[in-house]
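> return a 3D structure for these sequence lines:
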Amino acid sequence: MTSVVLAGGGTAGHTSPLIATAEALREAGVDSLSAIGTSRGLETTVIPAAGLELDLVDPVPLPRRPSVELAKVPLRLGRAVAQARDILRRRRADVLVGFGGYVSLPAYLAARTMGVPVVIHEQNALPGLANKAAARFAHTVAVSFPDTPLPKAQFIGLPVRAAIADLARTGRTAARVEARAALGLDADRPTLLVSGGSQGARSINEATVAARNDLLAAGVQVLHVWGAKNFTDQALVRDETTGAAYQPVPYVPAMEQAYAAADLMVGRSGAGTVVETAVVGLPAVFVPLPHGNGEQARNAVASVEAGAAVLVADAELDAARLVAEVVPRITDPDTLQRMGEAGTTLMSPDAARQLAEFVRAAQRPRRRRGVGHGAA
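This is a model prediction of the structure:
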């Protein structure tokens, strides 16, 4: 029996590749899979929904500035490491796979003290603190983007859900008619997908509404995914001359369907969006989140350099800029084809399978680690 424990949580950026990797590990014959998270993150709902048992440790936020909270970190970290050790021992873990976030650091440290091999996946071009720390002693370090600055980094791309990988293999063209019908879109119109991610993006939403009439006048239909918290009394709008429609929705349950329906996407450049659009060959206009340490802009670099996407700074996005970036591209089939092909050559749909292979290769015979599993 092989037991793999996966650690990651907080946001979809951590949980989505975790779930995709778990799918691949199941297919590879791993018979015991579980996850470690905290009570604060998205993992409390999406991990059990994916059929994984979830164990919780106390969250250990890492303040960036000196404060009372920073002084509490050593005690909190020690408690979380002890909790993670108990979980790894109870699960009889053969390998720990970490995806970053608050939960990963105590899990990494617990695994190291117990002799449990660690496999890391870093989804962003700029790595987080937990993965930076653990990369020094990890068995394998896999990354989503070329040139991610981590020791021993191996570029494999980002593990994506089976539905996304399947779309990449069959092609968006084959799925387009059915996807547009399911989403209430016209079958033959240039189609723009706008999405700011699961939480939405105010600046992108505002620019899209301001550009709506010009886009519809150009014959471009728009599927605008607002994000549930931002969606209020938005209504369908149709241009009487061209017949093109603006269709606002709070969310799309199956993003692979939206990807298949679209000719071009406007959105943030979180790792998941950047990799998924490249994998399925969907050209994109990326508007990086202007906060944090700049990881979203870095995430988009490889796609932009390959010609699969263009980058617009958040401060520069308005209605005129959005129309100028979208209309010439979405109405030019040759441009769309070149951009789509550039993406598919950049990113593989098989990252989850490759990461699963790394995990299986990291496993050591259990009898050689008996002391570690029983250590106090």
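
> all contacts plus neighbour counts: C-alpha atoms, from now on.
Fine.

> quick one, what contacts V57?
By Cα atoms under 8 Å, 6 or more residues apart in numbering, the residues touching V57 are I36, G37, T38, S39, A80, Q83, A84, V103.

> swap in 10 Å and give it another go.
36-39, 79-84, 87, 102-103, 106-107 (Cα atoms under 10 Å, 6 or more residues apart in numbering).

> now rank these by neighbours and give me the top one.
Highest neighbour count within the contacts of V57: A107, with 32 neighbours (other Cα atoms under 10 Å).

> next, the structure of the following sequence, for comparison with the previous one:
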Amino acid sequence: MKKKIILTGGGSAGHVTVNLALIPKLFEQGWEISYIGSHTGIERELLSKVENVPYFAISTGKLRRYFDWNNFKDPFKVMKGTLQAYQIIKREKPDIIFSKGGFVSVPVILGAWFNRVPTIIHESDITPGLANKIAMPFATKVCVTFPETLEHVKGDKGIYVGAVVREELFKGDANKGFEYCRFEKEKPVLLVMGGSLGSKRINDVLRANLQTLTSDFQIVHICGKGNIDPDLINYKGYKQFEYVSDELPHLMAMADIVLSRAGSNSIFEFLTLRKPMLLIPLSKGASRGDQILNARSFQKAGYCEMLIEEDLSNESLLKAIYQLYRDRQKYIDNMKKSEANDALSKLLALINESSQK
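All right, here's what the predicted structure looks like:
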């Protein structure tokens, strides 16, 4: 009889990528897989492209650290989602639940706890997100990407596994990237990523300096849903996409340097691929400050340049990009010294071990 696992996580691509990396490995081991996500989150779109993984949508409310009138009604959405998740888990009878975090994961972890199904949570950032903080007491194990995160996990639940990187990224073909973007191979390529939801601030400042930048670089800009600028569709040396999936490994292989937010999953992918990076983390005013901690950790290790969003201007952006490109070999050499770890195998072993208890 096949073992069954339910995966969950969503709200942003970062809360789905580890699950996408796990799915082919789980299939190889003979697992039966299903997914619980939200009705409208990016996880539903990404999972629609994966065969043989049934998707169950539940109600979910956003968990906020600030005042918002929705804070009064969203707990009821979470309660509804918990009941829905409880019923799905009771019906599907999984051996284990694996959660990548995000708001949708809280009802699923609670539903699993009520069903007495073991759960594993994966936390990517140095400090746990609010959803994972709420879910941790109900989890069986909590896997972390940074060793420092273990300080935030009570008891003996915490396990350091390192960063999970999707295997398909290693199969990127730079030639296919050049062909996809219709770029020339003689000119360096800057890859700009603002996260799956995009970044208006980065988009605006980058586009304000296209004339200068495209004189020296070709730019691939993954700008987020609804953020395409129609006036720049035919701009020479500049290609913009809302979101990229299958072609991303080729675009990464083609890139000489990267400008990005500082989400943990993305920056570890750049590290693994040895891509010098300029990180502009989300400001504390727009987040809990986790990206700032991520970027500082990488900066301390010599993997990146860092530019605080409050300091972002035309002048500071241009200065940082050109400095990064000029010193790119220094960052590549530092990244080559990083300790590689097989986090995916560790996760798979833990899933198998925990499901047998």
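
> can you pull the TM-score for these?
The TM-score (TM-score structural alignment, normalised by the length of the second structure) is 0.87; 347 aligned residues with a Cα RMSD of 2.6 Å.

> before we move on, the earlier item: list the ones among the contacts of V57 of the first structure that the second structure also has?
Counting by both residues aligned by TM-score structural alignment, their matches' Cα atoms under 10 Å, the second structure reproduces these contacts from the contacts of V57 of the first structure: 36-39, 79-84, 87, 103, 106-107.

> out of the residues you listed, which two sit at the greatest distance?
Greatest spatial distance among these (Cα to Cα): S39 and A82, at 16.7 Å.

> in which helix or strand would I find Y66 of the second structure?
Under the criterion of DSSP states H and E, Y66 of the second structure resides outside all helices and strands.

> that one: how many residues sit nearby?
Number of residues near Y66 of the second structure (other Cα under 10 Å) recorded here: 7.

> re the thing from before, nearest to A306 of the first structure among the kept ones among the contacts of V57 of the first structure?
For these, the closest approach to A306 of the first structure (Cα to Cα) belongs to V103, at 34.2 Å.

> confirm that F56 of the second structure sits in a strand.
Yes: counting by DSSP: H, G, I helix; E, B strand; the rest coil, F56 of the second structure is located in a strand.

> which ones are touching it?
For F56 of the second structure, the contacting residues are I6, T8, S34, Y35, I36, G37, S38, H39, R44, Q84, A85, I88, by Cα under 10 Å, 6+ apart.

> redo that, cut-off 6 Å
By Cα atoms under 6 Å, 6 or more residues apart in numbering, the contact set of F56 of the second structure is I36.

> distance of it from I36 of the second structure?
5 Å (Cα to Cα, to the nearest Å).

> repeat for E92 of the second structure
Distance, E92 of the second structure to I36 of the second structure, using Cα to Cα: 11 Å.

> which position in the second structure aligns with A211 of the first structure?
Using TM-score structural alignment as the criterion, the counterpart of A211 of the first structure in the second structure is N209.

> tell me, how many residues neighbour the nearest residue to that match once chain neighbours are set aside?
Leaving out its chain neighbours, the residue that sits closest to N209 of the second structure by Cα to Cα, 6 or more residues apart in numbering is N314, at 6.8 Å. Close neighbours of N314 of the second structure, defined as other Cα under 10 Å, add up to 14.

> for the first structure, which segments count as strands?
Ranges of strands in the first structure, per DSSP state E, are 3-7, 32-37, 53-56, 95-98, 118-122, 140-143, 153-155, 191-195, 221-225, 237-238, 245-249, 264-267, 284-286, 309-311.

> how far away is the spatially closest residue to P290 of the first structure that is not a sequence neighbour from A125 of the first structure?
Using Cα to Cα, 6+ apart and skipping residues adjacent in sequence, the residue nearest P290 of the first structure is D314, 6.3 Å away. Relative to A125 of the first structure, D314 of the first structure is positioned 19 Å away (Cα to Cα).

> out of those two, which sits in the busier spot?
Between D314 of the first structure and A125, counted using other Cα under 10 Å, the more crowded position is A125 (25 against 16).

> identify the residues contacting that one.
Neighbouring residues of A125 of the first structure by Cα under 6 Å, 6+ apart: F145, T148, R298, N299.

> lining up the residues you listed with the second structure, which overlap?
Counting by both residues aligned by TM-score structural alignment, their matches' Cα atoms under 6 Å, the contacts of A125 of the first structure that remain in contact in the second structure are F145, T148.

> narrow the contacts of A125 of the first structure to those in helices?
Judged by DSSP state H, the contacts of A125 of the first structure include R298, N299 as members of helices.

> and the contacts of A125 of the first structure, which is closest to W226 of the first structure?
Within those, distances to W226 of the first structure taken as Cα to Cα reach their minimum at N299, with 22.1 Å.

> in the second structure, what residue corresponds to the closest one?
The alignment partner of N299 of the first structure in the second structure, by TM-score structural alignment, is N294.

> what angle separates the longest helix seen in the second structure from strand 4-8?
The single longest helix within the second structure, with elements called by DSSP H, is helix 74-92. Computed by axes from the mean of the first three to the mean of the last three Cα atoms, to 10 degrees, the angle separating helix 74-92 of the second structure from strand 4-8 equals 160 degrees.

> how far away from the center of its chain is helix 74-92 of the second structure?
Distance, stretch centre to chain centre, for helix 74-92 of the second structure: 25 Å (Cα atoms, centre = their mean, to the nearest Å).

> how big is the offset of that helix relative to the first structure?
Following the fit onto the first structure, the mean deviation recorded for helix 74-92 of the second structure is 2.9 Å by mean Cα distance after the TM-score superposition for the first structure.

> ok, and what's touching that helix?
Contacts for helix 74-92 of the second structure (Cα under 6 Å, 6+ apart): I58, S59, T60, G61, P107, V108, G111.

> so what's D186 of the first structure closest to, chain neighbours aside?
R180 (6.5 Å).

> and that neighbour, what's its match in the second structure?
By TM-score structural alignment, R180 of the first structure lines up with F178 in the second structure.

> give the burial count for the aligned residue in the first structure for S260 of the second structure, as a bare number.
When the first structure is aligned by TM-score structural alignment, the residue opposite S260 of the second structure is G267. Under the neighbour criterion other Cα under 10 Å, G267 of the first structure is assigned a count of 23.

> cool, T232 of the first structure as well?
When counting by other Cα under 10 Å, one arrives at 10 neighbours for T232 of the first structure.

> so who does F286 of the first structure touch?
V266, G267, R268, S269, L311.
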